[in-house]
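sequence-free structure coming up:
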């Protein structure tokens, strides 16, 4: 009973940490250029994950044949994703960002069908259609496309970041058979961090000393979002039914919206909430069809698209 309570508390901590990460990013990009911020964050995260993996899996080695895929995963899942997300959050609200993130599983399913000949049922098709409608409402806010709007540009960057993440999950499919989620996360974080270095040089004119508040937020993102929350997620995933963990993770956008409202005083339109709810409904529909309301095998990886909905779970926000 105590283990069950601890696992539920762990998942509660996970959704709170990942849910408020968008607020943390929004606050930090005011002072630190977005790519530079990502580089600092993931240098710290790489060091911490490297220490952890040496203690937990000292015997696991990366096969040379998997090196290209591991680098590609780091490029899509760390470098491109966080470059696009950090810049996107700079130009949109933390609320919008957290709503848009919920569409990742739908994008992954669509790409799987288009490029990997994945099968799509009527329920999946219905879910994708509902999610597209919900995402449109969340991104446009008023149901109209205003290309000149700063928020619209930020929202499109966020959607592009989700596409990058979806490609990342597909690249990782074969790697998950051979390596643990922690191993994949560690190595792809390291490779992704190395890719940040040349890109960060584009922002050198904006480099300056930053405040303790910005430093605190970067440490929060590196230590809590990229390391502690992920370890808590692994702990909970081993002890809770996969359907329950999926429900928890679907609450992350809710926490994101609430934290944006409470901490940053961001406003959220009713139509955006409707869009977010439609996206969540689509995810529930697809999860129901895939049997997540029953017990099933736990997938490896890391949880941005957690549960049987996708076979990859790398949530580093």
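Here it is on my side, so go on. Computed from a prediction, not measured in an experiment: that's the story for all the values here. Numbers count the residues shown, from 1 in each chain.

going forward, measure contacts between C-alpha atoms and count neighbours the same way
Will do.

gap between the nearest residue to residue 86 once chain neighbours are set aside and residue 218?
Spatially, and ignoring its direct neighbours in sequence, residue 86 is nearest to residue 34 (5.2 Å; CA to CA, 6 or more residues apart in numbering). Counting by CA to CA, to the nearest Å, the gap from residue 34 to residue 218 is 11 Å.

kindly report the same for residue 203.
Residue 203 is 17 Å from residue 218, by CA to CA.

of the two, who's got more company?
Using other CA atoms under 10 Å as the criterion, residue 203 and residue 218 rank with residue 218 on top: 23 against 14.

ignoring the adjacent residues along the chain, who's closest to the more buried one?
Residue 218 sits nearest to residue 41 (CA to CA, 6+ apart), 5.6 Å away.

return the distance of the host helix or strand of residue 68 from the chain's centre.
Using DSSP states H and E, residue 68 sits in helix 67-74. Taking CA atoms, centre = their mean, to the nearest Å, the mean C-alpha location of helix 67-74 is offset from the chain mean by 18 Å.

before we move on, what about stretch 163-181?
The answer for stretch 163-181 is 13 Å, by CA atoms, centre = their mean.

buried set for that stretch?
For stretch 163-181, a neighbour-count test (16 or more other CA atoms under 10 Å) marks 163-172, 175-176, 179-181 as buried.

mind listing the strands for the chain?
Taking DSSP state E as the criterion, the chain carries no strands.

got another, please set it beside the one above:
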């Protein structure tokens, strides 16, 4: 499978994960879902790493950077994402999550990893404005919708930072290793947080379809997608990988419309267009 084909599948799997997560959290507490998802996904990634790269070892000096990526790039980001999608629409959260590359650019500029440009600054401003337009539609829908969008925005910031801070590690480790080790650090933390709810879960009452949604999230939206995305960044660069971010947004918004009957009001259409334009300019 070529890098481009793998990225297309990863983008589709992540886009559909908005709907899968929203569906699963109707029967499973969000914290339990994210804990189980990354525990299973971490096991799959580790097995793949041991099989494909048996000599892969994590240097002592890289323990802290990998653990940090696992803390905010996996645990914090995915907890915010899962709770956010459970509270707000898949369409609005899909649009807001598209800002992740913008926050990566902003952090890269602050750390001196990237030189800020006029287009980049304009892109950041447009993305923030677009998020404000998308969120404004939910201001009259109660606090939960606004909170959900806010949590997904936090997740997007963490994912953007994760992408930027993983770049130096990709110079020393394979894409599969950089996808695996942060998940292995983040998963135990998620399981610890979810343990009170996890031990009380009556899995027999959950139903087959929510369990399949969890399996989908673990296998396709975690193990495969994380490995494919890091491979894409290492082989074709972060800017070219950005093109596939638009596919994630398209699939995520479409899944909300198809599976949950969500509608695209003018706020989402205009705000989404402004966000995507901002992301495009920011990464030019």
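Everything's here; your move. None of these values were measured; they are calculated from a predicted model.

quick one on the thing from earlier: and the buried residues of stretch 163-181 of structure 1, which is closest to residue 256 of structure 1?
The closest of those to residue 256 of structure 1 turns out to be residue 165 (CA to CA; 18.7 Å).

any idea what the closest one aligns with in structure 2?
Counting by TM-score structural alignment, residue 165 of structure 1 corresponds to residue 159 in structure 2.

now whatever residue of structure 2 lines up with residue 129 of structure 1, nearest residue through space, not along the chain?
Superposed on structure 2 with TM-score structural alignment, residue 129 of structure 1 falls opposite residue 125. Once flanking residues are discounted, residue 125 of structure 2 sits nearest to residue 278: 7.2 Å by CA to CA, 6+ apart.

could you report the neighbour count for the residue nearest to residue 218 of structure 1?
By other CA under 10 Å, 21 other residues sit near residue 41 of structure 1.

could you count how many residues lie near the closest residue to residue 134 of structure 1 other than its chain neighbours?
Spatial nearest neighbour of residue 134 of structure 1, chain neighbours left out: residue 275 (3.7 Å); criterion: CA to CA, 6+ apart. Other residues lying near residue 275 of structure 1 total 27 when counted by other CA under 10 Å.

counterpart of residue 275 of structure 1 in structure 2?
Under the alignment (TM-score structural alignment), residue 275 of structure 1 maps onto residue 271.

and its match, what does it touch?
129, 130, 131, 132, 133, 134 (CA atoms under 8 Å, 6 or more residues apart in numbering).

now do 7 Å
130, 131, 133, 134 (CA atoms under 7 Å, 6 or more residues apart in numbering).

what count of nearby residues applies to the third one?
What it means is residue 133 of structure 2. 20.

and for the one 4 residues further on?
Using other CA under 10 Å, residue 137 of structure 2 has 17 other residues around it.

now it, nearest residue through space, not along the chain?
Closest to residue 137 of structure 2 by CA to CA, 6+ apart is residue 267, at 5.9 Å.

what's the burial count for that neighbour?
19.

list the contacts for it?
By CA under 7 Å, 6+ apart, the contact list for residue 267 of structure 2 reads 133, 134, 137.

ok, the spatially closest residue to residue 13 of structure 1 that is not a sequence neighbour to residue 15 of structure 1 distance?
In this structure, residue 13 of structure 1 finds its nearest non-sequential neighbour in residue 229, 7.2 Å apart by CA to CA, 6+ apart. Noted for residue 229 of structure 1: a distance of 8 Å to residue 15 of structure 1, by CA to CA.

those two: which is more packed in?
A count of neighbours by other CA under 10 Å puts residue 229 above the other of residue 229 of structure 1 and residue 15, at 25 against 22.

I'd like the distance between that one and residue 30 of structure 1.
Residue 229 of structure 1 is 25 Å from residue 30 of structure 1, by CA to CA.

cool, and residue 104 of structure 1?
From residue 104 of structure 1 to residue 30 of structure 1 the distance is 26 Å (CA to CA).

neighbour count for those two, which is higher?
Neighbour count, other CA under 10 Å: between residue 104 of structure 1 and residue 30, residue 104 has more, with 24 against 12.

quick check, the more buried one in contact with residue 166.
Yes. Using CA atoms under 7 Å, residue 104 of structure 1 is in contact with residue 166, at 6.4 Å.
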